[in-house]
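Undergrad: What follows is a predicted protein model with its sequence.
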Amino acid sequence: MKRRTNLFIFLFLVINLLNCKIIKNEEKTASNSSGVTLNSHDFENNDFPKNRREVNDYEAVFNVDEITILTKIIRDFERKTTNQIAIVSISSIGTYTDFDKYAIDLSNYWKVGQKNKDNGLTIVFSKKLRKIRISTGNGTEKILTDQICKAIINQIIIPEFKNGNYYEGVYKGLAELIAKWK
């Protein structure tokens, strides 16, 4: 009888361990998807999602490799300059009616840039809403003026977006912003 009980316990443990491994692999696959699914816990009692990383792809427009490349570029740039960059794709601006205001408020809410330098830049875009905004901190806008940001959007990013190349548009726009910001 004791041997049968031990066998039952052993089989129970093996089945549970296998089940845990399967669940972990499913979670890993889900976390490696190109986007992030938002739920009510992702919002902090307002219209802004929680800041998770440098590239926050809430619209699932990038694949994992693209997110990795953009993140590396941003982190390397921050290490060299202390300037901070966030990229956000989002399908909704909540109760806001003005996309530009939403992008500025999101950047301020997330505190992109160092407080004493105000050296942040946030690229917020929406494939669904067909909108994009580059928000700069006060320290940043001395170099990357509104005119420069609008030119990069109109001449580099939007032409790629019109062809469905969201990664290429953001990648090329980011490269141009960094080149001008140095």
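TA: Yep, that arrived.
Undergrad: Could you use CA atoms for every contact and neighbour count after this?
TA: Fine.
Undergrad: Name the helix or strand for the closest residue to Lys131 other than its chain neighbours, please.
TA: The spatially closest residue to Lys131, leaving aside those adjacent along the chain, is Phe125, at 5.6 Å (C-alpha to C-alpha, 6 or more residues apart in numbering). Secondary structure assignment for Phe125, by DSSP states H and E: strand 120-126.
Undergrad: and if you look at Lys150?
TA: Here Lys150 sits within helix 146-152, counting by DSSP H and E.
Undergrad: try Ile132
TA: Using DSSP H and E, Ile132 sits in strand 131-136.
Undergrad: List the buried residues for that strand?
TA: Buried residues in strand 131-136, counting neighbours by 16 or more other C-alpha atoms under 10 Å, are found at Ile132, Arg133, Ile134, Ser135, Thr136.
Undergrad: Pasting the second one now:
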Amino acid sequence: MGKANSNPSPRVGEGHLSAAAQGLAARFLLLFALFFVALTPAAAQDFPKLTGRVVDQAGILGDADEVSLTQQLAALELRTGRQVVVATVPSLQGYPIEDFGYQLGRTWGIGSKENNDGVLLLVAPEERQVSIEVGYGLEPVLTDTLASTIVQGAIIPRFRDGDYPGGIQAGVKAIASQLELPPEEARKRVAAADAQARKRQEGGFPWAGLIWLGFFAFMFIGPLIAGGRGRRSRYRRGAGMSDVILWGMLSGMGDSGRHGGGGFGGGGFGGGGGLGGGGFSGGGGSFGGGGASGGW
């Protein structure tokens, strides 16, 4: 009689399930590693110097437009003590505009160190992106919702028509209008904007719930189903979309509550004025990722 086999074959599907679980764990480890890399300070970008209240590196403003904006922003600071800077750049150097603007605002130190009350209006015409970055101290006054309303309602429609000076002027006026309000009036406007945003969300399609369902389906059910289809099929199919969904969710964890927020979290820039010339510099203000961005 033949000798009994001391190493019986695994039950059908046992090896496949184990391999599927290993593949799932490997993807989780990789994506978490990428997430923490994104949270570390980015390599130094080639930021322009803070040469004034308007820094038009992209060359989309005429001399008269720049003078007019500078005068408006200087008058706003005299009335309120709050600094607003307009910047245009020829390139975002491969970064999302939210991250580039957030770090630029901190590097320039817009706003006072005590109050963190600076605002940066950043335009990248090459990438067709615009962002409003809001200092820590102004986030309750110029909320993400209000910043988004300004970007979508005042700036982008003019940019779509090719009117960059008009869009920037409209954005500056809308920002100044909010910053100059008495505290009680500013709170009322914030509450009204939030109510409008909630109304739009309640009447919209429940995309968030579907995203969560899709995430669980691809991450947990998909690999198990694919386990019985062979190793090659398992690693070529069912992984890509689940990785994209999880990475998107992890990136969002680094945001500070803004619309389209950045993924670098705290960053490594402490901010600090004195970088610019022409008698103007930041006051050491800091930014935390508040604001809004959009494209056209």
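TA: Ah, there it is. Computed from a predicted model, the values in this text were never measured in an experiment.
Undergrad: show me the contacts for the residue nearest to Lys131 of structure 1.
TA: Shown in contact with Phe125 of structure 1 (C-alpha atoms under 8 Å, 6 or more residues apart in numbering): Val88, Ser89, Ile90, Lys131, Ile132, Arg133.
Undergrad: residues contacting the alignment partner in structure 2 of the fourth one?
TA: The equivalent of Lys131 of structure 1 in structure 2 is Gln129 (alignment by TM-score structural alignment). Residues touching Gln129 of structure 2, when contacts are defined by C-alpha under 8 Å, 6+ apart, comprise Ile97, Val123, Ser293, Gly294, Gly295, Trp296.
Undergrad: Could you check how far Gln129 of structure 2 is from Ser242 of structure 2?
TA: Using C-alpha to C-alpha, to the nearest Å, one gets 28 Å for the distance from Gln129 of structure 2 to Ser242 of structure 2.
Undergrad: that older thread, of the contacts of Gln129 of structure 2, buried ones?
TA: Neighbour-count burial within those applies to Ile97, Val123, Ser293, Gly294, Gly295; the criterion is 16+ other C-alpha under 10 Å.
Undergrad: Quick check: the third one touching Ile132?
TA: Yes: with contacts counted by C-alpha atoms under 8 Å, Ser293 of structure 2 reaches Ile132, the gap being 6.2 Å.
Undergrad: got any residues that touch both of those two?
TA: With contacts defined as C-alpha under 8 Å, 6+ apart, the residues adjacent to both Ser293 of structure 2 and Ile132 are Val151.
Undergrad: rewinding a little: filter the contacts of Gln129 of structure 2 by whether they're kept in structure 1.
TA: Retained in structure 1 (both residues aligned by TM-score structural alignment, their matches' C-alpha atoms under 8 Å) from the contacts of Gln129 of structure 2: Ile97, Val123.
Undergrad: Which of the contacts of Gln129 of structure 2 fall in helices?
TA: Judged by DSSP state H, helices contain the following of the contacts of Gln129 of structure 2: Ile97.
Undergrad: follow-up on the earlier one: now the buried residues of strand 131-136 of structure 1 as JSON lines including distance to Gly120 of structure 1?
TA: Compiled in JSON lines, those are given as follows (distance: C-alpha to C-alpha, whole Å):
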{"residue": "Ile132", "distance to Gly120 of structure 1": "17"}
{"residue": "Arg133", "distance to Gly120 of structure 1": "14"}
{"residue": "Ile134", "distance to Gly120 of structure 1": "10"}
{"residue": "Ser135", "distance to Gly120 of structure 1": "8"}
{"residue": "Thr136", "distance to Gly120 of structure 1": "6"}
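Undergrad: Show me where structure 2 has its helices.
TA: 14-39, 63-80, 97-108, 144-150, 156-160, 164-179, 183-202, 207-216, 222-226, 231-236, 240-252.
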